[in-house]
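Trainee: The following comprises the amino acid sequence and a computationally predicted model.
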Amino acid sequence: MTMALRILIVEDEMTIALLLEDMVVDLGHDVAGLAMRLPQALDMARTAAIDFAILDVNLDGRMSFPVADVLAARGVPFVFATGYGRAGLDPGYKDAPVISKPFDLASLRSAIEGAGA
């Protein structure tokens, strides 16, 4: 069995955030934090002890790309979760891993493993 990861969830829809928390736990990992707005997400990305992050692209009308920038600078792998697919990504992140909403446990598992987390 692989080691449990500390995963940051950045998601502004409460029902999806709760679903993600359940999925992370079902996969044997720990939820290191949940951020629903950009300022909180940036703070957690800068300071939290995390191994991986799941980033909703659109946080209440604000893009999560600054959070991705902080994580990339720290060497923390992440995946974007979006209903828009790759079309919703900033060109600088065109090669970043993406899981499309709605997603399932298998796609989340693949994203975590595929990102080298």
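Mentor: Received it, and whenever you're ready, just let me know what you need. Because the structure is predicted, anything quoted here is derived from the model rather than measured.
Trainee: contacts and neighbour counts: CA atoms only from here.
Mentor: Will do.
Trainee: after the longest helix along the chain comes which helix or strand?
Mentor: Longest helix of the chain, by residue count under DSSP state H: helix 14-26. Next in sequence after helix 14-26, counting helices and strands by DSSP states H and E, comes strand 30-35.
Trainee: Report the angle between that next one and helix 14-26.
Mentor: 160 degrees (axes from the mean of the first three to the mean of the last three CA atoms, to 10 degrees).
Trainee: how distant is strand 30-35 from the center of its chain?
Mentor: Strand 30-35 sits 10 Å away from the centroid of its parent chain (CA atoms, centre = their mean, to the nearest Å).
Trainee: now swap in stretch 19-29 and tell me
Mentor: Between the centre of stretch 19-29 and the centre of its host chain there is 12 Å, according to CA atoms, centre = their mean.
Trainee: ok, second structure coming up, stack it against the first:
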Amino acid sequence: MIAHILRRLGYEVLGEAPTVRVAMDMIDGGPDLALLDIQLGRETSYPVADELARRGIPFAFVTSYSRQDLPDRFARCLLLSKPFGERALQGLLNELQQARLTGSAGA
């Protein structure tokens, strides 16, 4: 559903990553920004978030987890809680684009 909305809004979607390994491979493709669900099967996306932050790629968590569930190092990251509507997703994307332009990864 999210990929469909993103495409409709004019974004290019590199794909979906069901595992940390796939997500890490996708980072090598040089995304402009990333949306991460915290739970990837039996893994969490925290190593992916760490790598995105290291590379200066803005990202946000899009998840059913709450902010209190995040490790302290991600306490200030953008988070969009499920369920959400298209308007909320567009607002998040606007914030991520702004972070990309200003160089504040992990916004």
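Mentor: Cool, got the structure. These figures come from a predicted structure and were not determined experimentally.
Trainee: TM-score them against each other, please.
Mentor: For this chain pair, the superposition-based TM-score is 0.85 by TM-score structural alignment, normalised by the length of structure 2; 98 aligned residues with a CA RMSD of 1.2 Å.
Trainee: coming back round to it: what are the buried residues along the longest helix of structure 1?
Mentor: Across helix 14-26 of structure 1, burial judged by 16 or more other CA atoms under 10 Å covers 17, 20-24.
Trainee: likewise stretch 73-80 of structure 2?
Mentor: 74, 77-80.
Trainee: The spatially most central residue of structure 1 sits in which helix or strand?
Mentor: Centrality entry for structure 1: nearest residue to the mean C-alpha point is Ile54, 0.8 Å, by CA atoms, centre = their mean. If you go by DSSP H and E, Ile54 of structure 1 is part of strand 52-56.
Trainee: so the helix or strand just after that strand corresponds to what in structure 2?
Mentor: Going down the chain from strand 52-56 of structure 1, the next helix or strand is strand 58-59, by DSSP H and E. Under TM-score structural alignment, the match for strand 58-59 of structure 1 in structure 2 covers residues 39-40.
Trainee: That stretch vs structure 1, mean deviation?
Mentor: For stretch 39-40 of structure 2, the mean distance to aligned residues of structure 1 following superposition is 0.9 Å (mean CA distance after the TM-score superposition for structure 1).
Trainee: Give the equivalent position in structure 2 for Ala111 of structure 1.
Mentor: Residue pairing (TM-score structural alignment): Ala111 of structure 1 is matched to Leu92 of structure 2.
Trainee: How much space separates that match from Ser64 of structure 2?
Mentor: To Ser64 of structure 2, Leu92 of structure 2 is 15 Å away according to CA to CA, to the nearest Å.
Trainee: where exactly do the strands run in structure 1?
Mentor: 6-10, 30-35, 52-56, 58-59, 62-63, 78-82, 98-100 (DSSP state E).
Trainee: Identify the residues contacting the match of strand 58-59 of structure 1?
Mentor: Stretch 39-40 of structure 2 has contacts (CA atoms under 8 Å, 6 or more residues apart in numbering) with 17-20, 45, 63.
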